[in-house]
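**Student:** return atomic coordinates for the entry below.
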Amino acid sequence: MLRIKLIALVICFLSAAGFAQDTVKKSHNAKPHHIYKYTGAAYHRYKIDSAAKAAQQKAAVRPPAIQQAAVNKDTVKKDTTAPAPAPANNSLNSQYQYLLSKVYHYQQPLISALWKNASDTLNINRARLNTALKKLSIQSKTIDSLNTQINAKDAEINKVDGIEIFGLLFSKTAYNLIVWGLVILFGVIALVVIIRSGSLKREATYRTQLYSELEEEFKTYKTKANEKEKKLARELQTERNKLDELLGR
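**Tutor:** Next up is the predicted model:
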């Protein structure tokens, strides 16, 4: 973008220089100052005008063949002056050298000053660009380092938030759900066991009471049986005695 701006500035300057050249040519045609070939002294416009008029008169006196030959000679001279070659490449230095070859000598200092200012501006901008690129590289490295640190911190946070059980990592939410699920399950099992144990306890109490009643009845029966046995034994002995008496013992 800077190069395009510089080329546009040079084109504008060339256009202004061409306009200035046309103006200078017109001003020279309007009021020329010539130098004597041998003495180096300048002479005024009316002398040039008088000399031009004399030349025109001589040309008018010349035959047409001589005038045509003079015109052909001027044409040959003009054709032999080939234009300056275009720059071999599109670099700024080549364009600058080509521009110097196309302008007048008195315009070359202006072009050189413009080229120096443009070169200084380009160098400053290049230095700023290099500085900005270095800062960008440093900031990119810093950003990468920060991203690495953030990833490491996230991994550590995940480890802290998680709980490892039997080699398996669970989050705190999953761990809480599992623990509370087990607590509720164990509570339900305990409640069922308590209810069942209560019913079993009542059954055991009933059986114990029944056993006690049976034991009391057995004791009573045993006592009665002993008394009946003793009574029968006494009656048996009485009958034996009676029998012995009858037999004469």
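
**Student:** C-alpha from now on. contacts and neighbour counts both.
**Tutor:** OK.

**Student:** which strands or helices does the one helix or strand residue 9 maps to pack on?
**Tutor:** Using DSSP states H and E, residue 9 sits in helix 2-30. Helices and strands touching helix 2-30, as assessed by 3 or more C-alpha pairs under 8 Å, 6 or more residues apart in numbering; DSSP states H and E, are absent.

**Student:** list the buried residues in that helix.
**Tutor:** 6, 10, 14, 17 (16 or more other C-alpha atoms under 10 Å).

**Student:** could you identify the most distant pair in these?
**Tutor:** Pairwise distances across those (C-alpha to C-alpha) peak at 16.1 Å, for the pair 6 and 17.

**Student:** how far away from the center of its chain is the longest helix seen in the chain?
**Tutor:** Counting residues, the longest helix found in the chain (DSSP state H) is helix 172-247. Helix 172-247 sits 85 Å away from the centroid of its parent chain (C-alpha atoms, centre = their mean, to the nearest Å).

**Student:** which strands and helices sit next to it?
**Tutor:** Helix 172-247 packs on strand 162-165, going by 3+ C-alpha pairs under 8 Å, 6+ apart.

**Student:** let's see that with 10 Å instead.
**Tutor:** helix 108-161, strand 162-165, strand 168-171 (3 or more C-alpha pairs under 10 Å, 6 or more residues apart in numbering; DSSP states H and E).

**Student:** how about this one, so we can line them up?
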Amino acid sequence: MKTLFLSLTIVSCFITQAQNQETTANTIDVQFKNLIEESNDFQEYKVIEQAQINQLRKNTNEHIQKLNENISSLEASITTKDNKIGSLEKELAEANKELSKVKAERNSMNFLGIQTNKGVYNTIVWAIVGVLGFLFVLMSMRFKSSNATTKAAKNELKLVEDELEDLRHKSIEKVQKLGRELQDERNKLSKLKGEK
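**Tutor:** Model prediction:
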């Protein structure tokens, strides 16, 4: 029985060494199952070699250490990505702010040194054009009215001047006629005095 036990121990050592080489490929759970299945039965107990359990503990610790390294690496990666996401969100917020500013500038213009919405600017410009158009029409009508009044006044002035010229000619003729009549009367008077 001891020889059997010894031979089983030696065989299990070889198996353990073979398992150690395959440890990286096997999971911890598979290694536990293999250890339990390969261990000897003694009444209701399982006899496990100390070397095998130590190897399993070593493998488990290595696996836990690798998992911890992976967790640390993943946490660092997550932190890096969180930082990158934060910086990208900040850049996106700045880009959105810049886009809003560009849209506001596109929808507005500088009018008399004041940033004005294009709709308000168009309303102001068309109001100015409307007022100028109204003033042009009003001034045109007033000009036509004034021009007609001026022409009528010129015509009346010409008529008055013509009448005045006529009156002047008539008065000159009358004065001349009166002057001749006066001269005639003087001549008659001189004649009458000369006859006396």
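
**Student:** related to what we said a few turns ago, name the next helix or strand following the helix holding residue 9 of the first structure along the chain.
**Tutor:** strand 34-35.

**Student:** who touches the spatially most central residue of the second structure in this structure?
**Tutor:** Central residue of the second structure (C-alpha atoms, centre = their mean): residue 103, 1.8 Å from the mean position. Residues in contact with residue 103 of the second structure, defined by C-alpha atoms under 10 Å, 6 or more residues apart in numbering, are residue 97.

**Student:** relative to residue 182 of the second structure, how far out is it?
**Tutor:** Residue 103 of the second structure is 102 Å from residue 182 of the second structure, where distance means C-alpha to C-alpha, to the nearest Å.

**Student:** save the helices and strands packed on helix 172-247 of the first structure as TSV, and put in distance to residue 247 of the first structure too.
**Tutor:** Listed next are these as TSV, based on distance: least, C-alpha to C-alpha, whole Å:
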stretch	distance to residue 247 of the first structure
helix 108-161	112
strand 162-165	101
strand 168-171	105
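
**Student:** what range in the second structure matches the strand or helix carrying residue 74 of the first structure?
**Tutor:** Element membership for residue 74 of the first structure (DSSP H and E) is helix 64-80. Under TM-score structural alignment, helix 64-80 of the first structure has no counterpart anywhere in the second structure.

**Student:** elements contacting that helix?
**Tutor:** So helix 64-80 of the first structure, by 3+ C-alpha pairs under 10 Å, 6+ apart, packs with helix 45-61.

**Student:** elements contacting the helix it packs on?
**Tutor:** strand 34-35, helix 64-80.

**Student:** and the first one, how far out from the chain middle?
**Tutor:** When distances are taken as C-alpha atoms, centre = their mean, strand 34-35 of the first structure is centred 73 Å away from the chain's centroid.

**Student:** again with the longest one
**Tutor:** A distance of 74 Å separates the C-alpha centroid of helix 64-80 of the first structure from that of its chain, computed with C-alpha atoms, centre = their mean.

**Student:** and the angle for it with helix 45-61?
**Tutor:** 120 degrees (axes from the mean of the first three to the mean of the last three C-alpha atoms, to 10 degrees).

**Student:** in whichever helix or strand comes after helix 64-80 of the first structure, which residues are buried?
**Tutor:** For helix 64-80 of the first structure, the succeeding helix or strand toward the C-terminus, using DSSP H and E, is helix 92-102. Neighbour counts over helix 92-102 of the first structure (16+ other C-alpha under 10 Å) mark 95-96, 98-100 as buried.
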